[in-house]
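Novice: Turn this into a structure:
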Amino acid sequence: MTGRVLGALGALLMMVAMPSAAQARLQCVAFARSNSEIQLTGNARDWWGNAEGAYARGETPRPGAVLAFRATRAMPMGHVAVVSKVVDERHVLLNHANWSRPGMVERGVMAVDVSEAGDWSEVRVWYGPTKSLGMRNSPAFGFIYPTDLAAADAPIKHKG
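Specialist: Predicted structure coming up:
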C-alpha cells in the first residue's frame, strides 16, 4: 500500500473511532433550553442563581416553567426539567432529558412534591428503570418562569 492509501485509511479510522457531535448524549440543560422559553447558560445547578434578575422564580408549578434541581452527590451538576402539565398543587408532568438513562428524553413523566412545606423543595421523579417514582427524594430550588408566565394572574411565591 502506498502512503496515500495508508493515510486515507488512518483518517477514515479516526472518523469512525471518534464520536461526532451528533452522537453526543443530550443533556438536561440543552433539552430545557430548546424546549422552553428559559434561555440560561451554565450547568443545571447554576440556573437558579443565573435566573436572578432575568426571570421570575418561585414555588408555584406552571406549564412552561423550568423546575431547577439542586446539586447532590448523585447529581453533581443538578438537573433541570420543563413542566408540561400541572396535575394539582403537588403533582406535575415533566419533559426532560438525561434522568432515567444517559441522553434519554422523557415526556409527560410524573414529579411529586414530597416536601413537608409543600414548596417543591424536595421532589420525587418518575424513574424509568424501576417504573416508579424513583428511589430517593431530590432537592430542588423551585421553578423558573418564562416572562409571559411571570405576568400571569396567579401569584408567584418568590424564594431566595
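Novice: only C-alpha atoms for contact and neighbour calcs from this point on.
Specialist: Fine.
Novice: Quick check: buried residues in stretch 70-78?
Specialist: 70, 71, 77, 78 (16 or more other CA atoms under 10 Å).
Novice: okay, which residue is most central for the protein?
Specialist: residue 80 (2.5 Å; CA atoms, centre = their mean).
Novice: In the buried residues of stretch 70-78, find the pair that's most separated.
Specialist: Spatially, the most separated pair among those is 70 and 77, at 8.1 Å (CA to CA).
Novice: circling back: what about the residue nearest to the centre of the chain, which SS state?
Specialist: With DSSP: H, G, I helix; E, B strand; the rest coil as the basis, residue 80 sits in strand.
Novice: Within the helices and strands, which one has the closest residue to it other than its chain neighbours?
Specialist: Nearest residue to residue 80 in three dimensions, chain neighbours excluded: residue 68, at 4.7 Å (CA to CA, 6 or more residues apart in numbering). Following DSSP states H and E, one finds residue 68 within strand 66-69.
Novice: now residue 139
Specialist: Using DSSP H and E, residue 139 falls in strand 138-145.
Novice: Off-centre distance for the helix or strand following that strand?
Specialist: Next along the chain after strand 138-145, taking DSSP H and E as the criterion, comes helix 147-150. Computed by CA atoms, centre = their mean, to the nearest Å, the chain-centroid distance of helix 147-150 equals 19 Å.
Novice: list the buried ones in helix 147-150?
Specialist: Within helix 147-150, the residues that count as buried by 16+ other CA under 10 Å are 149, 150.
Novice: Next, the structure of the following sequence, for comparison with the previous one:
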Amino acid sequence: MTPPLGRVTPAAGFTLLPRPPILPRARPALVKPSRSLQCVPYARELSGVKLRGDAWTWWNKAEGRYARGAAPRPGAVLVFSKSQRLRRGHLAVVAEVRSSREIVVHQANWLNGGWIHRYSPVRDVSQGNDWSEVRVWYTPGRVYGSRTYAASGFIYPQPESAPVLRQVAK
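Specialist: This next block holds a predicted model:
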C-alpha cells in the first residue's frame, strides 16, 4: 500500500465521488476511496468520455466518436500506451495545463493501490514536444518518477460532457 501524503480523505463511494475542486496551484494529493478504483471507470466518470475496455484500447475506440490529438486541454483524457510496465495502459484526466510541457491530472490506481491521485503533474519529455513520452509525478516522494511512459495522445470529450476544469495561461 502506498503511504499517503498530503490531505487524504475517504470517499463515500465511486458514484458519489465529488468532482475535484479547482484550486490555485493545488498540491498533489492521494485520496483513499471507500473501495479500490481503476483508472478506466474513474476517467470515464470524471471526463464524460463514454468508452469501455482496457485503457490502451481507448485511443482506437475514440476514432470517429471523439476528437483526438497531441495537445493537452482541460477535461481531455491522456491515454498511456500499453507496455510491459502498463499491461493495460493507463488513463488520466487533464485538470490544468500549466505550460506547453507540463499538465496536472487526476487519475486512479496509478501506483496500483486503487487510490485517487489528484493534481498530479505530468511532464512531456518527448523529443518532438508532442506528448508521446511523459513522466509522472511520484506523490509519495514529491518528485517526478524516473520512468518514461509512452502515450498515444489526448481524447477530447464532447462539449456537453466536458467537466469544468481550467487552463492556466503562462
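Novice: For the two chains, what TM-score is obtained?
Specialist: Superposed pair, TM-score by TM-score structural alignment, normalised by the length of the first structure: 0.76. Supporting alignment: 129 aligned residues with a CA RMSD of 1.8 Å.
Novice: picking up where we left off before, which helices and strands sit right next to the strand holding residue 139 of the first structure?
Specialist: helix 47-51, strand 56-58, strand 66-69, strand 122-125 (3 or more CA pairs under 8 Å, 6 or more residues apart in numbering; DSSP states H and E).
Novice: In the second structure, which residue range corresponds to the last one?
Specialist: Under TM-score structural alignment, the counterpart of strand 122-125 of the first structure in the second structure spans residues 133-136.
Novice: again with the third one
Specialist: Using TM-score structural alignment, strand 66-69 of the first structure corresponds to residues 77-80 of the second structure.
Novice: tell me the strands in the second structure, going along the chain?
Specialist: Here the second structure has its strands, by DSSP state E, at 29-31, 67-69, 77-80, 90-99, 102-108, 116-124, 133-138, 143-144, 149-156.
Novice: Please identify which of these is closest to residue 55 of the second structure.
Specialist: Of the strands of the second structure, nearest to residue 55 of the second structure by CA to CA is strand 90-99, at 5.0 Å.
Novice: what residues does the closest one touch?
Specialist: If you take CA atoms under 8 Å, 6 or more residues apart in numbering as the criterion, strand 90-99 of the second structure is touched by 39-40, 43, 46-47, 55-56, 72-82, 103-108, 110, 119, 165-170.
Novice: Show the buried residues in these.
Specialist: Applying 16+ other CA under 10 Å to those flags 39-40, 43, 46-47, 55-56, 72-82, 103-108, 110, 119, 165-167 as buried.
Novice: For residue 32 of the first structure, what is the corresponding residue in the second structure?
Specialist: Match for residue 32 of the first structure (TM-score structural alignment): residue 43.
Novice: which residues are common contacts for residue 70 and residue 77 of the first structure?
Specialist: Shared contacts of residue 70 of the first structure and residue 77 (CA under 8 Å, 6+ apart): residue 45.
Novice: Could you pull up the contacting residues of residue 93 of the first structure?
Specialist: Residue 93 of the first structure touches 83, 84, 85, 86, 87, 107, 108, 109, 110, 111, counting by CA under 8 Å, 6+ apart.
Novice: ok, of those residues, which one's closest to residue 15 of the first structure?
Specialist: Once CA to CA is applied, the member of the contacts of residue 93 of the first structure that ends up nearest residue 15 of the first structure is residue 107, at 33.0 Å.
Novice: nearest spatial neighbour of the closest one, skipping sequence neighbours?
Specialist: residue 95 (4.2 Å).
Novice: What separation do you get for the one you found and residue 33 of the first structure?
Specialist: 12 Å (CA to CA, to the nearest Å).
Novice: same deal with residue 39 of the first structure?
Specialist: Residue 39 of the first structure sits 5 Å away from residue 33 of the first structure, going by CA to CA.
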